[in-house]
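**Student:** the sequence isn't on hand, but the structure is:
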């Protein structure tokens, strides 16, 4: 026989399931929150349905004792038993990163006690100002003078500081960089960070897309808890997510595209080819870097998107499958795209064989291929 206790907007349904080995009564609980749009009569009808359903699940043993496990502990089991064997490395890395903040908020709550309101409160907290508590640093000295103006000085300093060359250039130009990078630059110069940089807090709410990423992590874990009969329903399903209204994707308009193509004409083919081909084909970055010559029919202009090349911090570069089943596809590209590939292929062939192009030796055999991009290399 079930008992029902109303707690605010939530109903707690308790069903007894016998006595355990220690003589203690086993109780299973379900927290159910009705939709605010339901009338009192509809709430009563749905509550009775939830009670009957929960009693049946307890009776048949489909509600496991694992419902008493904390969310953080179940998430760890999920990652070990399902995540690592089945998720793509990029997805796995995102889940691991998201779980740090998720566990701080709801990790202590038992699965059977976790409600939509807990999850909703977490999402609301992520939208508050100051949640992204980090510091940014803006250089207040002539950093280029400290690094040196000689050829290759910036690259050498970047390697010594273990900071990307782009970040060093950003600091030199007086643009803000993150505090960790500023600390590394200052340490490489033997200076205190505050002597070289103006450090300021940079608190802002998380973007809607980031909050939705947290939701995907929580929902995926709880959906598996339902499938493994730890809880009857997924409380994340009813959570309200922030709207993506007003979010605009960044893209090149026609004048910008023409200008970029003009500037590319002065660049070597090894850089010009991947950028122009990506512009003409519309491939995702990972799809572009995953292309192989064997995936391209130069006679018909058909490209087979069959693999991707991705990077995960700590794991390095790995070859994977396209994002979705529909992403594994055949794509017809223009004659212009094929011509740029042929020019690139000729360049690559000439480098390997040390041949002359336009009266000049194309490069040093055996060395240039290591400096070329990963685009369309033999793998």
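**Tutor:** Received it, and whenever you're ready, just let me know what you need. If you're wondering where the values come from, they're calculated on a predicted model, not measured in any experiment.
**Student:** going forward, measure contacts and count neighbours with C-alpha atoms only.
**Tutor:** OK.
**Student:** and residue 7, how close does it get to residue 31?
**Tutor:** To residue 31, residue 7 is 9 Å away according to CA to CA, to the nearest Å.
**Student:** among the two, which residue is more densely surrounded?
**Tutor:** Residue environment comparison for residue 7 versus residue 31 gives the larger neighbour count to residue 31, 21 against 11, counting by other CA atoms under 10 Å.
**Student:** secondary structure element for that one?
**Tutor:** Using DSSP states H and E, residue 31 maps to strand 25-32.
**Student:** return the set of buried residues in that strand.
**Tutor:** Buried positions in strand 25-32, judged by neighbour count with 16 or more other CA atoms under 10 Å: 28-32.
**Student:** tell me where the stretch 251-379 of the chain has helices.
**Tutor:** With DSSP state H, counting those that start in this stretch, the ranges of helices along the stretch 251-379 of the chain come out as 254-264, 269-281, 285-289, 335-353, 368-371.
**Student:** so what's the gap between stretch 280-299 and the chain middle?
**Tutor:** The chain centre lies 23 Å from the centre of stretch 280-299; the measure is CA atoms, centre = their mean, to the nearest Å.
**Student:** report the buried residues of that stretch.
**Tutor:** Of the residues in stretch 280-299, those buried under the neighbour-count criterion (16+ other CA under 10 Å) are 286-292, 295-296, 298.
**Student:** what's the angle between the strand of greatest length in the chain and strand 25-32?
**Tutor:** Longest strand of the chain, by residue count under DSSP state E: strand 10-19. The directions of strand 10-19 and strand 25-32 differ by 160 degrees, with axes from the mean of the first three to the mean of the last three CA atoms, to 10 degrees as the criterion.
**Student:** can you pull the contacts of the nearest residue to residue 303 once chain neighbours are set aside?
**Tutor:** By the measure of CA to CA, 6 or more residues apart in numbering, the closest residue to residue 303 outside its immediate chain neighbours is residue 296, 4.6 Å from it. The contact partners of residue 296, by CA atoms under 8 Å, 6 or more residues apart in numbering, come to 302-304.
**Student:** next step: these restricted to strands.
**Tutor:** For the contacts of residue 296, secondary structure assignment (DSSP E) places 302-304 in strands.
**Student:** among those, which one has the most neighbours?
**Tutor:** When neighbours are taken as other CA under 10 Å, the top entry among the ones in strands among the contacts of residue 296 is residue 303 (21 neighbours).
**Student:** if we can go back for a sec, looking at the helices of the stretch 251-379 of the chain, which is closest to residue 316?
**Tutor:** Proximity of those to residue 316 was assessed by CA to CA; the nearest stretch is helix 285-289, lying at 13.6 Å.
**Student:** okay, pairing it with this:
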């Protein structure tokens, strides 16, 4: 029969019964709990109710086969549960892939055979130091890991041990006190300046419509790549000149696009587009409609009408949009920047044109205007424009030189 045994001033041992083995020997599981709440310790009835509640939960865990003694639980065994109960259930698709990759690539081989309760803060700092050595690279070129990779490993470890504490596998989190590693080699944001923007649009003159529209939208709306990939004609109002951003496509999985809502509540927004872009879209709409008609039975996308799509009507893979951009800027000898940097260029241009920060944040889908602080240094003209606003304030002096 299950029992509760006092083992000290504020400790109790829970004993769960599992019946008898083949030799007729009683099988039990034991777990010691510590009560640290002084008020609970001074209230016998409440304390008894609490202990009985913990006993019932413990017996249920044991009966279901879910209980593993912490001193017997290896890091690898815990990771299996963490992946199953947290990563696969609570994280978004791209994050799942990243968490699994970093866990299986380096974290699991390093900690795998260690018992969870034996992993201390020093072991984790040693691991982060190990990531900075050539042995951690795995790649044949022997190139050291970048700081972004090390920081991502830190994030994954923080998640693992936070869950271990939350699920009462560990009493203390060994990540406490470990600072996030510095990101000293992160690729800096790049944008096109006024002259480079003009060169960009000159280069677009003779490009096919689908390439021209993709790049024009990226520059003039500041949409994220996933938002551009998720654009459907039903969300574009050519009469009123607006784009309603309702969905994104971040990747393909098992041959199908992963379609979901915008990044955050501010990302779900309506963006106005200038008349010149409306004209571009009208021309492209006609070409797109002809293309769909010619495909006939090959079009299997049902009601989908994505602006950028495959020959079966399914949306383009976001990676395909990036490859188009890279091929375009290389072919025209433009400065090499990322597709996402066209979004930065769009925001920087609005700053340059003195658009109000709240309007910029709303258009870009930022949660607040604080995000815009990273853009202020982009164009030299911005500071000059800021200085010019004081020109009318300063009155000419009559003093002689």
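**Tutor:** Looks like it came in fine. On a predicted model such as this, the values are computed, not experimentally measured, just so you know.
**Student:** the residue nearest to residue 303 of the first structure matches what in the second structure?
**Tutor:** When the structures are aligned by TM-score structural alignment, the residue of the second structure matched to residue 296 of the first structure is residue 236.
**Student:** just residue 251 of the first structure next, same as before
**Tutor:** Matched by TM-score structural alignment, residue 251 of the first structure corresponds to residue 190 in the second structure.
**Student:** wait, that match touches residue 341, no?
**Tutor:** Yes. Assessed by CA atoms under 8 Å, residue 190 of the second structure is found in contact with residue 341 at 6.0 Å.
**Student:** neighbour count for the two, which is higher?
**Tutor:** Neighbours per residue, other CA under 10 Å: of residue 190 of the second structure and residue 341, the larger number sits with residue 341, 20 against 16.
**Student:** now do the SS call for the more buried one.
**Tutor:** helix (DSSP: H, G, I helix; E, B strand; the rest coil).
**Student:** so who does the closest residue to residue 74 of the second structure other than its chain neighbours touch?
**Tutor:** The shortest distance from residue 74 of the second structure to any non-neighbouring residue, by CA to CA, 6+ apart, is to residue 115 (4.1 Å). If a contact means CA under 8 Å, 6+ apart, then residue 115 of the second structure has 70-75 as its contacts.
**Student:** run the last query once more with 6 Å
**Tutor:** Applying CA atoms under 6 Å, 6 or more residues apart in numbering, one finds that residue 115 of the second structure lies in contact with 73-75.
**Student:** re the thing from before, take the buried residues of strand 25-32 of the first structure and write them to CSV, including distance to residue 184 of the first structure.
**Tutor:** What follows is those, written out as CSV (distance: CA to CA, whole Å):
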residue, distance to residue 184 of the first structure
28, 53
29, 52
30, 51
31, 49
32, 51
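**Student:** quick one: the strands in the stretch 51-200 of the first structure, in order.
**Tutor:** Taking DSSP state E, counting those that start in this stretch as the test, the strands found in the stretch 51-200 of the first structure are 135-139, 177-178, 197-201.
**Student:** helices or strands up against the first one?
**Tutor:** To tie it back to what came earlier, the one meant is strand 135-139 of the first structure. Packed against strand 135-139 of the first structure by the contact rule (3 or more CA pairs under 6 Å, 6 or more residues apart in numbering; DSSP states H and E) you find strand 177-178, helix 179-188, strand 197-201.
**Student:** now flag whichever of the contacts of residue 296 of the first structure is closest to residue 322 of the first structure.
**Tutor:** residue 304 (11.1 Å).
**Student:** wait, what's in contact with that closest one?
**Tutor:** 295, 329-330.
**Student:** run a quick neighbour tally on residue 371 of the first structure.
**Tutor:** The criterion is other CA under 10 Å. On that basis, residue 371 of the first structure has 8 neighbouring residues.
**Student:** contacting residues around it?
**Tutor:** Residue 371 of the first structure makes no contacts at all, as judged by CA under 6 Å, 6+ apart.
**Student:** thinking again about what came up before, for the contacts of residue 304 of the first structure, which one is nearest residue 213 of the first structure?
**Tutor:** For residue 213 of the first structure, the nearest member of the contacts of residue 304 of the first structure is residue 329. The distance, counting by CA to CA, is 26.3 Å.
**Student:** map the closest one across to the second structure for me.
**Tutor:** Following TM-score structural alignment, the counterpart assigned to residue 329 of the first structure within the second structure is residue 269.
**Student:** relative to residue 247 of the second structure, how far out is its match?
**Tutor:** Using CA to CA, which is the criterion applied here, residue 269 of the second structure is 10 Å from residue 247 of the second structure.
**Student:** okay, these two: which has more neighbours?
**Tutor:** residue 247 (21 against 16).
**Student:** please report how far whichever residue in the first structure pairs up with that one lies from residue 110 of the first structure.
**Tutor:** With TM-score structural alignment defining the correspondence, residue 247 of the second structure maps onto residue 307 in the first structure. Separation of residue 307 of the first structure from residue 110 of the first structure (CA to CA): 40 Å.
**Student:** test my guess that residue 309 of the first structure contacts residue 290.
**Tutor:** Yes. In this structure, residue 309 of the first structure sits in contact with residue 290. The criterion is CA atoms under 6 Å, and the distance is 4.5 Å.
**Student:** for the aligned residue in the first structure for residue 130 of the second structure, which non-adjacent residue is spatially closest?
**Tutor:** If you follow residue 130 of the second structure across to the first structure using TM-score structural alignment, you land on residue 125. With CA to CA, 6+ apart as the criterion, residue 125 of the first structure has its nearest non-adjacent residue at 7.5 Å, and that residue is residue 131.
**Student:** pretty sure that neighbour contacts residue 206?
**Tutor:** No. Using CA under 6 Å, residue 131 of the first structure is not in contact with residue 206, being 7.1 Å away.
**Student:** more neighbours: the two, which one.
**Tutor:** The neighbour count for residue 131 of the first structure versus residue 206, taken as other CA under 10 Å, is higher for residue 206 (17 against 14).
**Student:** now do the same contact list for the more buried one.
**Tutor:** With contact taken as CA under 6 Å, 6+ apart, residue 206 of the first structure is in contact with 126-127.
**Student:** and the alignment partner in the second structure of it, helix, strand or coil?
**Tutor:** When the second structure is aligned by TM-score structural alignment, the residue opposite residue 206 of the first structure is residue 145. Classification of residue 145 of the second structure using three-state DSSP returns coil.
**Student:** for residue 89 of the second structure, give me its contacts.
**Tutor:** Going by CA under 6 Å, 6+ apart, the list of residues near residue 89 of the second structure is empty.
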